[in-house]
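>>> please find the sequence and the predicted model below.
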Amino acid sequence: MMKLAEITAAVELGRSGDRDAARTQLTALWDEVDDRATRCVVAHFLADVQDETEDELTWDLRALELVSDDQWLPSLHLSLADDYRRLNQMDRAAEHLEAARPHLAMLPEGEYGDVIRSGFDHVSEALAAGSVQRLETNPST
């Protein structure tokens, strides 16, 4: 069963700057839930509150392994592209950007779709520039 309220509360903690509390709550949810869809969501958001890019990559890869809904694919591939870019693995970053590209057209109009499309543009530009710097905001959330 999706624990949307708990996930949302933990994500909000992370967005407000309390990444440690968010990480603790999301890790507890990861340990508690057993359905693929919920674990995918939790892993994707756990990636966002990691301090090290390598740890972020690990969680994003876990989320991709668990994905059961194509609506998450553009966000997951975008996150992975950004992870690999920051780890200076530019070829792998480019592969994930290309994997995200066909899914962009399926994104809904509105805030979520706009954030992902904008993130795609920002990661594409950073990749083209050879930048390994963290972007101002997470490109997929």
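Sure thing, it's come through.
>>> from here on, contacts and neighbour counts on C-alpha atoms
Noted.
>>> for N138, what are its contacts?
D48, S79, G119 (C-alpha atoms under 8 Å, 6 or more residues apart in numbering).
>>> how about the nearest residue to A93, chain neighbours excluded?
In space, A93 comes closest to A81 once its chain neighbours are excluded; the distance is 3.9 Å by C-alpha to C-alpha, 6 or more residues apart in numbering.
>>> ok, structure two:
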Amino acid sequence: MTEAASAPAPDPVMAAVTEAVTRGHQGDKEGARADLLVLWAQVGDDGDAFHRCVIAHYVADVTPGAEEELVWDERALAAAHETSDERARSYHSSLAIAGFFPSLHLNLADVLRRLGRFEDAEAHVAHTAARIEVLPHDGYGTTIREALDGVRAMIAARDASVRESSPHA
């Protein structure tokens, strides 16, 4: 079988997510949020769980209010529990759903901390720490590990401010 024949089929939803995320990284968070919300509506509340997980995760990153961000972070985590490695790998062969959980729990810990819900935040820090070893020791893994340390320290200090490295900074 040729490499082209074994490559996953193009995923227009994920291509549109990538475009929206890029738009947000370039400073247009409102435009990125609008694009992602359109994608969410297209996928639907009960659509493909992999798509819902990824879209909700990125909507949370461009949502200005912590209460609404929490809703999107919870949606992302719930959708991650509904999808599979097989589905993730159909998008990219290197993906495993287990690798999503440290970041998803960390995002929940961080937003709960900012809301002053420190005990709930601590529970998600524990979930993050329990799953952190599935992450590679690369730039992404280092980023999540460092953010975990930062969130953990801020919870201990009962600091509800926005972290400097947060998408909300």
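Right, received. Where do you want to start? All figures in this text were calculated on a predicted structure; none of them were measured in a lab.
>>> can you calculate the TM-score here?
Put the two chains on top of each other and the TM-score (TM-score structural alignment, normalised by the length of structure 1) is 0.93; 139 aligned residues with a C-alpha RMSD of 1.3 Å.
>>> hmm, back to that, so what does the residue nearest to A93 of structure 1 match up with in structure 2?
In structure 2, the residue paired with A81 of structure 1 according to TM-score structural alignment is A109.
>>> sticking with the residue nearest in space to the middle of structure 1, tell me its helix or strand.
Closest to where the C-alpha atoms of structure 1 average out (C-alpha atoms, centre = their mean) is S79, at 4.3 Å. Counting by DSSP states H and E, the element that carries S79 of structure 1 is helix 73-86.
>>> quick one: that helix to structure 2 mean distance?
Superposing on structure 2 and averaging over aligned pairs (mean C-alpha distance after the TM-score superposition for structure 1), helix 73-86 of structure 1 comes out at 0.3 Å.
>>> starting at the chain centroid, how far to that helix?
Relative to its chain's centre, helix 73-86 of structure 1 lies at 7 Å (C-alpha atoms, centre = their mean, to the nearest Å).
>>> in structure 2, what stretch matches the helix or strand just after that helix?
Toward the C-terminus, helix 73-86 of structure 1 is succeeded by helix 90-104 as the next helix or strand (DSSP H and E). Mapped onto structure 2 using TM-score structural alignment, helix 90-104 of structure 1 spans residues 118-132.
>>> before we move on, the earlier item: correct me, but the residue nearest to the centre of structure 1 touches D60?
Yes: using C-alpha atoms under 8 Å, S79 of structure 1 is in contact with D60, at 6.9 Å.
>>> so where is stretch 116-126 of structure 1 in structure 2?
Counting by TM-score structural alignment, stretch 116-126 of structure 1 corresponds to 144-154 in structure 2.
>>> how about that stretch, which residues are buried there?
I144, R145, A147, L148, G150, V151, R152, M154 (16 or more other C-alpha atoms under 10 Å).
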